[in-house]
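S.K.: how does the following fold in three dimensions:
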Amino acid sequence: MADNENNKNNNNFFNQNPLITFAIFSVVVILLFKVMVGEGVGNNNSVMGTSTTRIKPVDYSELKELVKSKSVKKVEIGQSYIRAISTDGSKIYTTRVVKGDSELIKLLDEEKIDYTGFSETNWFTEMFGWLFPFLIIIAIWMFFAGRMQKSMGGGLLGMGNSKKLINSEKPDTKFDDVAGVEEAKEEVKEIVDFLKYPGRYVEIGAKIPKGVLLVGSPGTGKTLLAKAVAGEAEVPFFSVSGSSFIEMFVGVGAARVRDLFEQAKKDAPSIIFIDEIDAIGKSRAAGGPMGGNDEREQTLNQLLAEMDGFGTDTPVIILAATNRPEILDPALLRPGRFDRQVLVDKPDFEGRVKILKVHVKNVKIDKDVDLKEIARLTAGLAGADLANIVNEAALLAGRKSQKTVKQQDMYEAVERALAGLAKKSRRINPKEKKIVAYHESGHALLAETTDGAKKVSKVSIVPRGLAALGYTLNKPEEDKYMMQMHELWAEVDTLLGGRAAEQVFIGEISTGAGNDLERATDIIKSMVQTYGMSEIAGLMVLEKSRQSFLSGGGQQATREYSERMAEEMDEYIKKSLDEHYQAVLNRLEEYRGAIEEMVALLYKKENITGDEVRKIIVNFEKENGIESKVVENSESIEEELKADATMTDHDDTNGKSDEK
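M.R.: Model prediction:
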């Protein structure tokens, strides 16, 4: 048994190392050649004696003396050397030919000694001379083939073999490790049950879906959920990216698909997971006028055939993930293939809290960390974003040599995720700093005094990201999946607040409101074209997204209105912007004192919280007899103001003291 195992290992070594095998073979051939050719004597056996014959090199003159003394009985003359056998056959004398000398021939004739000519080459040397160049070519080919095999994954030049492209594992991920996608987990739990107890379903005649398509935005946890299914079922998990099937050689992708399914069937029950399946599953109608008979189409056809190649009782489940389901080929989505589409959506408030709890398990957090507050600030973020926020907070705490992560670290991490990294080295001059302070204060005041607007979380004049010189972070009161008409107008007013504040308090506008005006225009345009929220088009939808096959199956907006409608729409958008801009100017004039106080605090601290903004506004409304428009936490703000009534804050900027 041990000998057989050693032989098997030796065979595997030579099979896996063809270059070493070729080198050994070449050395053996050269040694044989040297033995057969001899040490320059030749291989003609006409003069060779017995195995005891000794070869003795002599000078040309010595050979002539041997002939004269009749010490040789036969002589063979070649082109470059002469050999003669002694009379007793015990020796062979060899010497070089002296060109132009005919005395040796005369001596041989006089002494009546037989002499003949001979060829110094033989069939073996001639054959080797022909084969040697081919052996060199084969060696070079094997060298490059080995290099390509390593780079392309094995097989003939690496084509068709997907073993190195497929990640095979038995993950230990469980459903408890996947938070914030409770509905999606419920959808896939029966798949786990089928993989554990397939006989239960087969006996009753139930058909478990062959394929499940996980659909969701990037970072929502589609891959993690697929691993959790395999982890709960305790089955092999074969994962591969859709782009791994695409190769420059036609037919390679199809071969890799066959290889993938063969491996999964051998290890059944098992799970096949294809990430970014839109790389190979794009609609075949998107080939354009030139047709789609290419490598991607052949790979897709093979995938469809493989999914039809095993019955519903076969314990192999195919999971796939994409964030672009609209471009997939209809044949993939028909019943019998990817029967189900499971939405892995961005988490709601409770989901974000659970995700944060999962990611802080291995992080030392302080007792003051409020994950619910962080969840409120991160509305609309996916699980991957939340994981990054927790990691950023841990990095910040480590940089400060802290033993735990504090709430301020979490706040800073949220700001990094939403607004970008603080650019402390970016110096802005006092004039621009003043413009930014009034601009952001205008946004903050409109957000707090407009019904339906998102309330302020933080205002900063510290540059962040690529181009932001300041920013205002807003947080919604709750997760929202639709917006009412008054909320859209409130968003427009908030966006216009920055430009209006520059005009009221600086007396001149700047380029800082470019993005704000673009977003405000887009909101009103969508209200007219898509949402039916204007008198211009009424309930007509003027622009809608359609799947464009000529553009590769992507979404394209198509215009379906006349030039006259376009002119009316342009006039309506301009009129609406002008009217709301005027209303915003009036609001800022009304709250001029609150803006000045906000700007002074920003100059002093550079960052102020939403609570500080609301305190300033509520206090200003109280002092000036204005009906309060701050509805969020207004009662708690009043209580805080009463508690601080004995404190005096001196503002050096405007030269007055405000008693609170």
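
S.K.: going forward, measure contacts between C-alpha atoms and count neighbours the same way
M.R.: OK.

S.K.: from residue 103, how far out is the residue located most distally from the centre of the chain?
M.R.: The outermost residue of the chain relative to its centre, with distances by Cα atoms, centre = their mean, is residue 110 at 93.4 Å. Applying Cα to Cα, to the nearest Å, the value for residue 110 to residue 103 is 10 Å.

S.K.: isn't residue 656 up against residue 649?
M.R.: No - checked against Cα atoms under 8 Å, the pair residue 656 and residue 649 is beyond contact range at 9.2 Å.

S.K.: give the buried residues for stretch 351-367.
M.R.: Across stretch 351-367, burial judged by 16 or more other Cα atoms under 10 Å covers 351-360, 365.

S.K.: likewise stretch 174-190?
M.R.: Within stretch 174-190, the residues scored as buried using 16+ other Cα under 10 Å are 174-175, 178-181, 184-185, 188.

S.K.: let's see this one next, to set against the first:
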Amino acid sequence: MNFSRNPRSYILYILLFGAFGLFVYSMLTSSEPTQVVALNTVAQAVMDGEVREIRVSNNTATIITRRGDRYRATLEPDADITKLLRDFGVTPEQLNRVDIIYEPPSQWGALLSVLGSFLPLLLFAGFLFFMLRQAQGSNNQAMSFGKSRARMFSGDKPTVTFDDVAGADEAKEELKEVVEFLREPEKFVSLGARIPKGVLMVGPPGTGKTLMARAVAGEAGVPFFSISGSEFVEMFVGVGASRVRDLFEQAKRNSPCIIFIDEIDAVGRHRGAGLGGSHDEREQTLNQILVEMDGFDTDTNVIVIAATNRPDILDPALLRPGRFDRRVVLDRPDLRGRRAILDVHVRGKPLAKDVDLDAIAQQTPGFTGADLENLVNEAAILAARRNRRTISMAEFQEAIERVLAGPERKSRIISEHEKRVIAYHEAGHAVVIYHLPNCDPVHKISIVARGMAGGYVLNPPAEDRMFMRKSKFLDEMAAALGGRIAEELVFGDVTTGASNDLEKVTHMARSMVTRYGMSDVLGPLTFGDTEEMVFLGREIAEQRNYSEEVAQMIDEEVRKLVTHAYERARQILIEHRDQLDRLAQRLMEVETMSRAEFEALMRGEEPPAPSAPASKPTASTQTDSDKKAGGDLSLSPLPA
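M.R.: This next block holds a predicted model:
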């Protein structure tokens, strides 16, 4: 408790401690083993020579015997102990053998006596006062439910600026304009420009929406209120709307300022889609936000910045001009953006000379800013575990594979037959990829279990793509089926290892037919209503807007595409069976191959020595749970 802010509590605790001290003192003083006796008994003891000392204080006489026992006798006010003893027959010679000491009356005796009598009442009053204060605090806490819980940052000492944000240049330009509005509003008002009311930042998770908002707070130099959308909604009716009102009142008192609402979809969902009627607490909160952003009071210099990764479920009234005037998209960074993000995250970290950030950026397509931060952190952790002073390229390569597929399962024990099946499975993928023109080159092959995969083939795209061609889809489907076909050709049987490959191929084929209009029979049409309802879930909300005949044609087209890809991959593996056998045998020996080793082997050359020693072969049997799981044996980044 802060006593400087609440002196009454300070005084209360002093009184309580004082009362406790008095209580202890009274207990100690009252605990002396004294017995009350009459004066005639004292006189008889003096005559018998048993009394050594008599101490007289106020109206009490304390008798101490020669054995050390203590007794107490009560005297009349202003009575003389010597005269009283003589009246009971004690001779002067007998009194001379006793030390009679008159102690001065204690100044605190009367006070302690009074306080001791009032001590129970004082303790009860203190306890009652404490309970009343607790009840009053609970009442204040209950009344503070409607207060905003936004955290305010002054912006005087920014911890994050635009220099700390990379890979989103267009978003930074949009938000720099908002910062300039707040710093120099006169420049825009003189031209008749209106300050924007709100900025909605949209993007997948991990693209840096919250980091960008923190950078705006650091650059603006104005008060910055930060709150999450879920903090508005409570179990009490009207609390969310009350917190919205209190938040905007605080913002108006500190204007110009910025309000940042993270995950606004928690309160900004489309109204009228609920199952509980229109009087929903979340909808009342959203209504209050709408009124505060564009109500009758339009002269306040308060900018609302909101972030969400679900813009499709937001209420249209929230997205109209006048409320959220601008929509800033933070998408996954491209190659140059990933390179700039890596520069930010490697600041202050000791890097080895062999680290090539350009190569790392090229090997991480689709990574967000959070993924790249995690990648650099994983590399630093690996270097520390290996007792190295710098982070080398080997740690970054290992970190990429850990992020993509998970850590290596070195403790997984498999038999030689299982290992041979995995080697031919991954070799089938790699050989088909090598001979198809639209597949990205193989970067690495491994039959070491990692995550849920028994093995994997990495073939990241050589460049960023915004569009996928039909020929690219067909080649990727054939490459995904290469592992299953290799098992059929070599062993005459198939395993559950291709379950994930089949799922990817089927999904790609159905997307080509129903979403991208790539079917020659059905033509450039899309099938299926993909609108999503808020409470019922995505799968339930999807409705078929086509007949049963069309559904049968869709199934036939999907089967035709998958069958065509299957035949292409089978033909390639039959023609290049020698390459398949050599590659699988090589994988059995080294377990992991790089791009240079793979391409040299495919050209019929002697592959260079592996960069890292291969792990020792394992000899045991795979567990039943692993066999039944049907984990993916190929992790080539095929498009969904």
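
S.K.: the residue farthest from the centre of the first structure and residue 588 of the first structure, how far apart?
M.R.: Using Cα to Cα, which is the criterion applied here, residue 110 of the first structure is 136 Å from residue 588 of the first structure.

S.K.: then residue 194 of the first structure?
M.R.: Between residue 194 of the first structure and residue 588 of the first structure the computed distance is 64 Å (Cα to Cα).

S.K.: check residue 517 of the first structure too.
M.R.: Per Cα to Cα, residue 517 of the first structure is found 18 Å from residue 588 of the first structure.

S.K.: now swap in residue 75 of the first structure and tell me
M.R.: Taken as Cα to Cα, the span from residue 75 of the first structure to residue 588 of the first structure is 125 Å.

S.K.: may I ask which helix or strand encompasses the residue in the second structure that residue 272 of the first structure lines up against?
M.R.: Counting by TM-score structural alignment, residue 272 of the first structure corresponds to residue 259 in the second structure. Per DSSP states H and E: residue 259 of the second structure is located in strand 257-262.

S.K.: quick one: the helices in the stretch 1-150 of the second structure?
M.R.: Ranges of helices within the stretch 1-150 of the second structure are 7-30, 39-47, 81-87, 92-96, 109-143, based on DSSP state H, counting those that start in this stretch.

S.K.: of all the ones you listed, which lies closest to residue 430 of the second structure?
M.R.: For the helices of the stretch 1-150 of the second structure, the distance to residue 430 of the second structure is smallest for helix 109-143, at 65.0 Å, taking Cα to Cα.

S.K.: what segments of the stretch 451-600 of the first structure are helices?
M.R.: For the stretch 451-600 of the first structure, the helices defined by DSSP H, counting those that start in this stretch cover 485-501, 514-529, 563-590, 592-605.

S.K.: not counting its neighbours along the chain, what's nearest residue 230 of the second structure?
M.R.: Nearest residue to residue 230 of the second structure, sequence neighbours excluded (Cα to Cα, 6 or more residues apart in numbering): residue 266, at 5.6 Å.

S.K.: measure the residue opposite residue 419 of the first structure in the second structure once aligned to residue 125 of the second structure for me?
M.R.: In the second structure, residue 419 of the first structure lines up with residue 405, judged by TM-score structural alignment. Per Cα to Cα, residue 405 of the second structure is found 68 Å from residue 125 of the second structure.

S.K.: which one of the two has more residues nearby?
M.R.: residue 405 (17 against 13; other Cα atoms under 10 Å).

S.K.: got the contact list for that one?
M.R.: By Cα atoms under 8 Å, 6 or more residues apart in numbering, the contact set of residue 405 of the second structure is 450-453, 635.

S.K.: mind doing that once more with 7 Å?
M.R.: With contact taken as Cα atoms under 7 Å, 6 or more residues apart in numbering, residue 405 of the second structure is in contact with 450-451.

S.K.: not counting its neighbours along the chain, what's nearest the equivalent of residue 287 of the first structure over in the second structure?
M.R.: Alignment note: residue 287 of the first structure maps to residue 274 in the second structure; criterion TM-score structural alignment. Using Cα to Cα, 6+ apart and skipping residues adjacent in sequence, the residue nearest residue 274 of the second structure is residue 535, 6.8 Å away.
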